[in-house]
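> Can you look at this prediction? I've put the sequence above it.
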Amino acid sequence: MPTAPHAAVTATTITAPPPRPMHTDAERCVRAVQSKDARFDGWFYTAVLTTRIYCRPSCPVVPPKPENMSFYPSAAACQQAGFRACKRCRPDSSPGSPEWNQRADLVARAMRLIADGVVDRDGVPGLATRLGYSTRQVERQLLAELGAGPLALARAQRAQTARLLIETTPLPMAEIAFAAGFSSIRTFNDTVREVFALAPGELRDRAPKAAQKVPAPGALSLRLPFRAPLNPDNLFGHLIATAVPGVEEWRDGAYRRTLRLPYGHGVVALTPTPDHIACRLSLTDMRDLTIAISRCRRMLDLDADPVAVDAQLSADPLLAPLVAKAPGRRVPRTVDEAEFAVRAVLGQQVSTAAARTHAARLVGAHGEPIDDPEGGLTHLFPAPEALAALDPEALALPRSRRTTLTTLVRHLADGSLRLGVESGWEEARARLTELPGFGPWTVEVIAMRALGDPDAFLPTDLGIRRAAQELGLPHTPAALTARSADWRPWRAYAVQYLWATDVHPINSIPA
């Protein structure tokens, strides 16, 4: 069971969670609502029996009486029970539950796929096929844990996307319905009225007019929420320092990169601010909006639970000063798991600069060109299918690494190796280990940044061993691995704190 947010025990804070879903513990949920604890937003939802609305725990209105509260594990479950979203706290736009990015069981993988738009594109049978289970098994497990099946969960996501577009853009309602994934205007209108108790036009009329900016074709500006604290230094610093020319850049205070998406491509600009990540998206097809947002949130690890992570790591007296100095570090991840795996191979045993050079050559030779009127982005990173036919002799790499790279892309292209959000972490590790040239460091860095395993660990990494030695931790791989057992299940975050002890570009945002 994942660890819910921690806090000191006072009259208005929450004790450590029991080993069961939080929404089933009414006493703890009531205390979270009464203290308006934003750390629990996304962990559960409060349905008010008298008003028939549902809220996030931090809703600013006066909390209802405990006997009038009911608790649900998802917005979709609230909607299925006949509750509408609160107009004040907008529970549908709260950060996602951290559970789905720190587990690899069927439900967690299903939730990641639903966020990636699989149900909208391929239906529930397509979701079940990607997971390797029957449709009935998937529906039964989602209902048991989340109180809603895959269709209801996807519907709730479409409603949230529709609200975002209605309130922040002047796009015609027909275009919004299409972009949000609805099959018809009627379904769009009915869903918006049912979920928000307002017609689409009424939602737009209530929104601040300043927020409704006229976008460039296919462009959209929005805010990505997160649970505080968030330290952007290593998060953005890592992405910027390893940026592949033509695919990524740091421009005007924003990390920008190209996105390969199911219906087309896009360019995103992400800017850290104290209380949100400013996101500007340009898409060739607005149907990719929900998917692009989901992938950006995943890359920036925005659904993490930093309080739980930092509390666990601070229990080690040698790590505690690092956490206290810069709490809220995230694990920089990726928008494209196959791309990251290729880049991990290119970065084996070379400097950051050399890895960028190798990747840039690959992009120039095999990437798909795009236009970027705002900056210097020129290509999408090449898909495995485009790399599967490359000539190994054309690669400026040692022969053994050429074999590693060509074997990897061949397995990615033919589907025998899957590293998507539906992948089981241990199964993917086992498959990677079978490939030539994949040692523990490469497998674990892919597990950490592509697969998203929060407990991935790199005891053989030179920077980690050097930091461990300086802190007085064991610095041989075996001894450090044994010591790291106390940091589980958050060892990937411990890696970020240990890396941050070094003066390196990955640990800071350029001035």
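Arrived safely, thanks for sending. Numbers count the residues shown, from 1 in each chain.

> Every contact and neighbour count from this point should use C-alpha atoms.
Noted.

> Next up, the contacts around G147.
Y72, P73, S74, A76, A77 (Cα atoms under 8 Å, 6 or more residues apart in numbering).

> go on, P392?
If you count contacts by Cα under 8 Å, 6+ apart, then P392 has R402, T403, T406 around it.

> which ones are touching the nearest residue to the last one once chain neighbours are set aside?
The spatially closest residue to T406, leaving aside those adjacent along the chain, is A388, at 6.7 Å (Cα to Cα, 6 or more residues apart in numbering). Applying Cα under 8 Å, 6+ apart, we find A388 in contact with T406, V409, R410, A413.

> try 10 Å this time
Taking Cα atoms under 10 Å, 6 or more residues apart in numbering, we find A388 in contact with L405, T406, T407, L408, V409, R410, H411, L412, A413, D414.

> what about the helices in the stretch 201-350 of the chain?
In the stretch 201-350 of the chain, the helices defined using DSSP state H, counting those that start in this stretch lie at 232-241, 289-299, 306-314, 320-325, 337-346.

> Dump the ones you listed to a markdown table, plus mean neighbour count.
Conversion of these to a markdown table gives the following (neighbours: other Cα atoms under 10 Å):
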| stretch | mean neighbour count |
| --- | --- |
| helix 232-241 | 22 |
| helix 289-299 | 22 |
| helix 306-314 | 22 |
| helix 320-325 | 14 |
| helix 337-346 | 22 |
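
> In addition, the following structure is provided for comparison:
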Amino acid sequence: MVDCVSANGLDFERCYRAVATRDARFDGQFVTAVRTTGIYCRPSCPAITPKRSNVTFLPTAAAAQQSGFRACRRCLPDAAPGSPLWNTRADLAARAMRLIADGVIERGGVPALADALGYSQRQLTRVLSAELGAGPLALARAHRAHTARLLIQTTRMPMSDIAFAAGFASIRQFNDTVREVFAVSPTTLREESRRLRGDAIPNGNGPSVNGLLTLRLPYREPLDRSWLEWFLSAHAVPGLEQWEDGVYTRALRTPHGYATVRLQVLPGHVRAGLTLHDMRDLAPTVARLRHLLDLDADPVGIDDALDAGNRRGRMPFSPGIRVPGCFDGPELLLRTMIGQQISVSAATTHTSRLVETLGDPIPGPMPYLFPSAETIADRGADVLTGPVRRTASILNVARALASGDLVLHSGRTAADVRRDLLALDGVGPWTADYVTMRLLADPDILLHTDLVVRRGAALFGIDLSDTGRWAPWRSYLSMHMWKRALAERTAPARLGSPPMMNRGMPLAARR
């Protein structure tokens, strides 16, 4: 994997080489702080490479801001793809960063973050400060500054509305933070953006048009577009999701209401159209979109490691494959259980019936939200069909989610999630691994019992019992196996909908 992190922190020589070569693969993994200018940049910044004696490397933008540096307005370091470390690392700092990106501190403060992670506020602050160079409040502040800059430069929203949407407590706090981070006022930041990039923002792009925003979500190339597009299209549930002409449209719950998103994968970025019921949900919605599409992965590092392990394989892997994440843990688990032992198309039919009957109606192109666990627990028996035992298991899981006995969020450890899932009736090892992989973006889960993965391994000439050389990228290996097996059964030019996809072992074998 491409990184500059050693056991003792950032490796100065590796970081400096990345900056000297303007290697964009390192963007998001660290920032370069220049003491003579007081500015911090992304590694690929086109500015003249600073002297060694004038630079220091910091793990996060928050650490740079905490040290008194301001963001470069040329390379926009906060606009880089997120660090892949928050997925590959499973320690407290990484799990905290995932929850901070989801807006937990804006909604409940540091106590909510500490409670979700199971640590005291004091211990949490101490660990984050030591690992990331900034405490939870400073990390959340950096996220608010990023959201504010995004809205300032890409919308015509009034500054007062931007302050509210970005999570600031007051206009004064918003103004002070923008000046401190970017060294100019919010108005100047907007004027500079218009001069440099042109005033191409349509009139009324803001809350006056139902919160409509159009954003560019960058990613590290390469990206296997065909795989992501197949995955989204094959699993789209009518009434909730739609795939049409290369655009994925989806309605989803957000912390303060709901949103409708439209996604199109393009070279170098994903074009995202967001219609938000509440503008405070912008940052967590963007974080969930990046998680869904695995946009913060380091594909070059992953591909190099897998290619090295596949030196005896019969055929090369396709570059840039991603492991799809999810919008919501409870929904992922319930949809996975509904799809057990049946085809993808049958699973979408069953799920669509559930959504249309129990989902909350909303305005917009997608008429329903996925029903809550509480609703499914209360009324799911009237809608769910299929084997009695499977239906009972789904209802029991819905009750556990509704009561809080089962908690699924991105701040938990893989071991804890898998343990809790396996304790549920009707959830076996395959389901537990699949949900853990997608919920936590865990890069190292091999779905070795999956029938399609086994078929793909046979086509690649890979022995799945010899898995040590694939660590820590076994989730990506599973995606390669899936894709290869599916491509073998469908037209050569595209991935179609196979009779069976991610069903894995028979239900009786999963218990």
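Nice, I can see it. Predicted, not measured: the structure shown is a model, and the values here were computed from it.

> Quantify their similarity with the TM-score.
Taking TM-score structural alignment, normalised by the length of the first structure as the basis, the two superposed chains have a TM-score of 0.92; 485 aligned residues with a Cα RMSD of 1.7 Å.

> Of the contacts of A388 of the first structure, which count as buried by neighbour count?
Buried subset of the contacts of A388 of the first structure (neighbour count, 16 or more other Cα atoms under 10 Å): L405, T406, T407, L408, V409, R410, H411, L412, A413.

> Adding secondary structure and distance to L377 of the first structure, write these out as CSV.
Formatted as CSV, these follow (DSSP: H, G, I helix; E, B strand; the rest coil; distance: Cα to Cα, whole Å):
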residue, secondary structure, distance to L377 of the first structure
L405, helix, 25
T406, helix, 26
T407, helix, 29
L408, helix, 26
V409, helix, 24
R410, helix, 27
H411, helix, 28
L412, helix, 25
A413, helix, 25
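
> Pick out the most distant pair among these.
L405 and A413 (12.1 Å; Cα to Cα).

> what residues are shared contacts of these two?
Taking Cα under 10 Å, 6+ apart as the criterion, L405 of the first structure and A413 both touch L387, A388.

> give me every residue that touches the residue mapped onto F12 of the second structure from the first structure.
Counting by TM-score structural alignment, F12 of the second structure corresponds to A26 in the first structure. Each residue near A26 of the first structure by Cα under 10 Å, 6+ apart is listed here: A32, P66, M69, S70, F71.

> Inside helices: which ones of those residues?
Judged by DSSP state H, the contacts of A26 of the first structure include A32 as members of helices.

> For PyMOL, write a command that selects the buried ones of the contacts of A26 of the first structure.
Only the buried entries of these go into this PyMOL selection, using 16+ other Cα under 10 Å:
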select buried, resi 32+69+70+71
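
> Make TSV out of the contacts of A26 of the first structure and add distance to G264 of the first structure.
Formatted as TSV, these follow (distance: Cα to Cα, whole Å):
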residue	distance to G264 of the first structure
A32	42
P66	48
M69	44
S70	42
F71	39
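
> Check the contacts of A26 of the first structure and tell me the two furthest apart.
A32 and S70 (13.1 Å).

> show me the contacts for the residue positioned nearest the centre of the second structure.
For the second structure, the residue nearest the mean C-alpha position is H291 (1.1 Å; Cα atoms, centre = their mean). For H291 of the second structure, the contact set (Cα under 10 Å, 6+ apart) comprises 87, 98, 285, 297, 323-327, 410, 438-441.

> ranking those by neighbours, who comes first?
Within these, A297 tops the neighbour count with 30 neighbours, counted by other Cα atoms under 10 Å.

> That residue -> the first structure?
So, by TM-score structural alignment, A297 of the second structure is matched to A304.

> just to revisit the earlier point, now which residue in the second structure aligns to the residue nearest to T406 of the first structure?
Under TM-score structural alignment, A388 of the first structure pairs with A377 in the second structure.

> post-alignment, the strand or helix carrying its match versus the first structure, mean distance?
Here A377 of the second structure, judged by DSSP states H and E, is contained in helix 373-379. Helix 373-379 of the second structure differs from its equivalent in the first structure by a mean of 1.4 Å after superposition (mean Cα distance after the TM-score superposition for the first structure).

> Report the buried residues of that helix.
A373, E374, T375, I376, A377.

> Tell me if I'm right that the first one and L332 touch.
The reference is to A373 of the second structure. No - using Cα atoms under 10 Å, A373 of the second structure is not in contact with L332; the gap is 11.3 Å.
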